[in-house]
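1. what's the 3D shape of this:
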Amino acid sequence: MWPRIGELRALSLGTPGEMRARLNALVLAEVKAATAGLIGEYAEEGEELERAGERLALVDDHDALVGVVEVTGVEVVRFADVPWDFARAEGEGDRSIEEWRAGHATYWARVGTPVTDDTQVVCIRFRLVSTEGGTAT
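-> Sure, this is the predicted structure:
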């Protein structure tokens, strides 16, 4: 199971270190409003998919709370079918869906889970509702 902070499931973006710090900063700046995961990770961890309205604890490398996001939508699609509007909502600077796919394929291969066009991707959209220091705008 994934870590919990109180009753909230933790949302730990990317890999620890510089990547997680950069992604968290994008969320806190309200630039990043989506993230993608692999359906296989949920099965391995015995976790259910997020659901619209669920709040998640955005955490740093030490599982400390940095903010709270509210899930606004969840969709499971083939890697090849992830839409550009979703990729753009991830806010990571990709200039095309092809660039997004290449970057994500490289990332998942690097962390030990190569993907194909048919790999099932969990596309989660969210909005920032609060930061560690108070309420978001």
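2. all contacts plus neighbour counts: C-alpha atoms, from now on.
-> Noted.
3. so what's the most centrally placed residue in the chain up against?
-> Computing the C-alpha centroid of the chain and ranking residues by C-alpha atoms, centre = their mean puts residue 35 first, at 2.9 Å. Residues in contact with residue 35, defined by C-alpha atoms under 8 Å, 6 or more residues apart in numbering, are 13, 90, 123, 124, 125.
4. what is the nearest of the residues you listed to residue 135?
-> Using C-alpha to C-alpha, residue 125 is the member of these that lies nearest residue 135, at 19.0 Å.
5. for that closest one, give me its contacts.
-> Applying C-alpha under 8 Å, 6+ apart, the residues near residue 125 are 33, 34, 35, 71, 72, 73, 74, 86, 89.
6. check residue 70 too.
-> 52, 53, 54, 55, 56, 126, 127, 128, 129.
7. isn't the third one right next to residue 71, touching?
-> Yes. With contacts defined as C-alpha atoms under 8 Å, residue 54 counts as touching residue 71 at a distance of 5.4 Å.
8. more crowded one of those two?
-> residue 71 (21 against 14; other C-alpha atoms under 10 Å).
9. tell me, how many neighbours does the residue nearest to the more buried one when sequence neighbours are not counted end up with?
-> Once flanking residues are discounted, residue 71 sits nearest to residue 126: 4.2 Å by C-alpha to C-alpha, 6 or more residues apart in numbering. Residue 126 is flanked by 24 other residues according to other C-alpha under 10 Å.
10. now do the longest helix seen in the chain: everything it contacts.
-> What stands out as the longest helix in the chain, according to DSSP state H, is helix 97-110. Contact with helix 97-110 is made by 79, 80, 83, 84, 87, 94, 114, 115, as judged by C-alpha under 8 Å, 6+ apart.
11. 7 Å instead?
-> Residues outside helix 97-110 that contact it (C-alpha atoms under 7 Å, 6 or more residues apart in numbering) are 84, 87, 94, 114, 115.
12. same check on stretch 40-60?
-> Here stretch 40-60 has contacts from 1-2, 5, 8-12, 20, 65-74, using C-alpha under 7 Å, 6+ apart.
13. break down the protein into its strands, ranges please.
-> 4-5, 8-11, 34-38, 55-59, 65-78, 120-131, 134-135 (DSSP state E).
14. out of those strands, deepest packed?
-> strand 55-59 (a mean of 24; mean count of other C-alpha atoms under 10 Å).
15. how far away from the center of its chain is that one?
-> Offset of strand 55-59 from its chain centre (C-alpha atoms, centre = their mean, to the nearest Å): 10 Å.
16. then stretch 12-26?
-> With C-alpha atoms, centre = their mean, you get 10 Å for stretch 12-26.
17. who's in contact with the residue nearest to residue 124 when sequence neighbours are not counted?
-> Leaving out its chain neighbours, the residue that sits closest to residue 124 by C-alpha to C-alpha, 6+ apart is residue 74, at 4.6 Å. Contact analysis of residue 74 by C-alpha under 7 Å, 6+ apart lists 50, 51, 52, 122, 123, 124, 125.
18. here's the other one to compare against:
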Amino acid sequence: MSKGVWYLEPPSIPKSPYFSSGVVIPPGSRVIETGGQNGLAPEGLSPDGRAASDEPAPPDAPAVTNAQTADALAGQTRRALENVRAILAEAGAKPEDIFQVRIFLVEGQDPGAGFAAWQEFLAAHVRTSVDGQEDAAVHQLNPPRPPLVTVAIVAALALPEALVEIEARAAVPADGMNDSARALWIEYLRANPELIAEGVCDDVQAWSFGAGKDMADELLALVLAGTKRATASSLEALLAEREQVPRRGRHSVILDGDGRARCIIRTGEVTVGALGEVTAAFAQREGEGDGSREYWLEGHRRFFGAEHRRLGLSFSDVIPVIYEEFEMVWPPEAVGATGAV
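-> Here you go, the predicted structure:
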């Protein structure tokens, strides 16, 4: 299910529609793990698997034991999965980000009842439809798969009344890599498989230039035209917002103002210097306005000044600025049109 991992299904082993065989977790993905969750709600667990706050059983209902009814296992499984969902939500993850579950089942239970509850959980919380061309591309290149599943039959669990305990692991793509960015990145890697062997496939982030839709689209157009081959960032602002500092060789998927991936750039030379020390050559490589140093300084004083005020940082011409040069490497039609390498 998770889009934060790559699924492995070697053709030499059986393939199941209910679980996957293996995954690769890219370093760029954020992994969330839960401890073992059983059917406990804050109010406790009733013998038939319902939370104590649920509708009580009728007074004349026959007594049941955990081993005698599938309803107990189904009820506890639902509650355990709801506990998993709540933990993931605390970390900003969703059930569809789950890539592995471990299930501990007390012997004597019918696994089918728990499986039915799991299927209900997936139907309620996991999106299976494909929205738009970007989604379709991602599904084609890295098709969604069920998570890794391990089921162990145990004699008992620490909570005597518990029939099932579930652990889950989820992965959330980091660095702004939305579906559109992943689709373009996968396309680029497939055309350049040597990058995978070099370990480059995980060193990527997605972002847009400037602030706001109009500026993002305006600066992107300069990149696509081959005019803009550099960018600048306030080092203090990056650190304040805990963003990654540019480094040579890193790839970036550039998004337009609507969040759609339009091209991929690779960072070249990176230097740090005072804002007021920008060179005329760098201003020309940025390609904005008339390309002059004066135009660059006027625009960046305004942009960085507003950014520093928003973050509560002091501002002057001596703030450290990251001067980053880059080349566009994808898509090939845009690279060819600009003469970029």
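19. could you get me the TM-score between them?
-> TM-score of the superposed chains, computed with TM-score structural alignment, normalised by the length of structure 1, equals 0.86; 136 aligned residues with a C-alpha RMSD of 2.1 Å.
20. if we can go back for a sec, could you dump the strands of structure 1 to a markdown table with distance to residue 28 of structure 1?
-> Listed next are the strands of structure 1 as a markdown table, based on distance: least, C-alpha to C-alpha, whole Å:
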| stretch | distance to residue 28 of structure 1 |
| --- | --- |
| strand 4-5 | 18 |
| strand 8-11 | 13 |
| strand 34-38 | 12 |
| strand 55-59 | 10 |
| strand 65-78 | 7 |
| strand 120-131 | 7 |
| strand 134-135 | 11 |
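21. nearest to residue 25 of structure 1, of the ones you listed?
-> So among those, strand 65-78 is nearest, using C-alpha to C-alpha, at 9.5 Å.
22. how big is the offset of the closest one relative to structure 2?
-> Strand 65-78 of structure 1: mean distance to aligned residues in structure 2 after superposition is 0.7 Å, counting by mean C-alpha distance after the TM-score superposition for structure 1.
23. just the angle between that strand and strand 120-131, please?
-> Note on geometry: by axes from the mean of the first three to the mean of the last three C-alpha atoms, to 10 degrees, strand 65-78 of structure 1 and strand 120-131 are set 160 degrees apart in direction.
24. what span of structure 2 lines up against strand 65-78 of structure 1?
-> Counting by TM-score structural alignment, strand 65-78 of structure 1 pairs with residues 261-274 of structure 2.
25. and if you look at stretch 26-39 of structure 1?
-> By TM-score structural alignment, stretch 26-39 of structure 1 lines up with residues 222-235 in structure 2.
26. just the terminal-to-terminal distance for the matching stretch.
-> By C-alpha to C-alpha, to the nearest Å, the extent of stretch 222-235 of structure 2 from end to end equals 23 Å.
27. quick one on the thing from earlier: okay, the contacts of helix 97-110 of structure 1 in a markdown table with neighbour count next?
-> Formatted as a markdown table, the contacts of helix 97-110 of structure 1 follow (neighbours: other C-alpha atoms under 10 Å):
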| residue | neighbour count |
| --- | --- |
| 84 | 16 |
| 87 | 24 |
| 94 | 17 |
| 114 | 13 |
| 115 | 20 |
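28. how about these, which pair is most distant?
-> Longest span within those, C-alpha to C-alpha: 84 and 114, 20.8 Å.
29. where do the helices of the stretch 51-200 of structure 2 begin and end?
-> According to DSSP state H, counting those that start in this stretch, the stretch 51-200 of structure 2 carries its helices in the segments 70-90, 111-125, 132-141, 179-191, 194-197.
30. of these, which stretch is the most buried?
-> helix 70-90 (a mean of 21).
31. could you tell me where that helix falls in structure 1?
-> Under TM-score structural alignment, there's no match for helix 70-90 of structure 2.
32. what angle do that helix and helix 111-125 make?
-> Using the same axes, to 10 degrees: helix 70-90 of structure 2 against helix 111-125 is 40 degrees.
33. what is helix 70-90 of structure 2 packed up against?
-> Applying 3 or more C-alpha pairs under 7 Å, 6 or more residues apart in numbering; DSSP states H and E, one finds that helix 70-90 of structure 2 contacts helix 111-125, strand 164-173.
34. which one of the ones you listed lies closest to residue 310 of structure 2?
-> Across those, closest to residue 310 of structure 2 is strand 164-173 (C-alpha to C-alpha), at 27.3 Å.
35. show me the contacts for residue 72 of structure 1.
-> Contacts of residue 72 of structure 1 (C-alpha under 7 Å, 6+ apart): 52, 53, 125, 126, 127.
36. how about the third one, what's its match in structure 2?
-> Residue 125 of structure 1 maps onto residue 325 in structure 2 when the alignment is built from TM-score structural alignment.
37. over to the second one?
-> For residue 53 of structure 1, the aligned position in structure 2 is residue 249, judged by TM-score structural alignment.
38. that match: neighbour count?
-> Neighbours around residue 249 of structure 2, by other C-alpha under 10 Å: 16.
39. returning to what we had before: now render the helices of the stretch 51-200 of structure 2 as JSON lines, adding distance to residue 30 of structure 2.
-> What follows is the helices of the stretch 51-200 of structure 2, written out as JSON lines (distance: least, C-alpha to C-alpha, whole Å):
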{"stretch": "helix 70-90", "distance to residue 30 of structure 2": "12"}
{"stretch": "helix 111-125", "distance to residue 30 of structure 2": "20"}
{"stretch": "helix 132-141", "distance to residue 30 of structure 2": "19"}
{"stretch": "helix 179-191", "distance to residue 30 of structure 2": "15"}
{"stretch": "helix 194-197", "distance to residue 30 of structure 2": "20"}
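40. for those, which one sits closest to residue 24 of structure 2?
-> Nearest of the helices of the stretch 51-200 of structure 2 (C-alpha to C-alpha): helix 194-197, 12.6 Å.
41. can you name the residues of structure 1 that that closest one overlays?
-> So helix 194-197 of structure 2 sits over no part of structure 1, by TM-score structural alignment.
42. please apply the same query to stretch 133-150 of structure 2.
-> Using TM-score structural alignment, stretch 133-150 of structure 2 pairs with nothing in structure 1.
43. from start to finish, how long is that stretch in a straight line?
-> Its start and end residues considered, stretch 133-150 of structure 2 measures 34 Å (C-alpha to C-alpha).
44. what do you get for stretch 35-46 of structure 1?
-> So stretch 35-46 of structure 1: terminal residues 19 Å apart, C-alpha to C-alpha.
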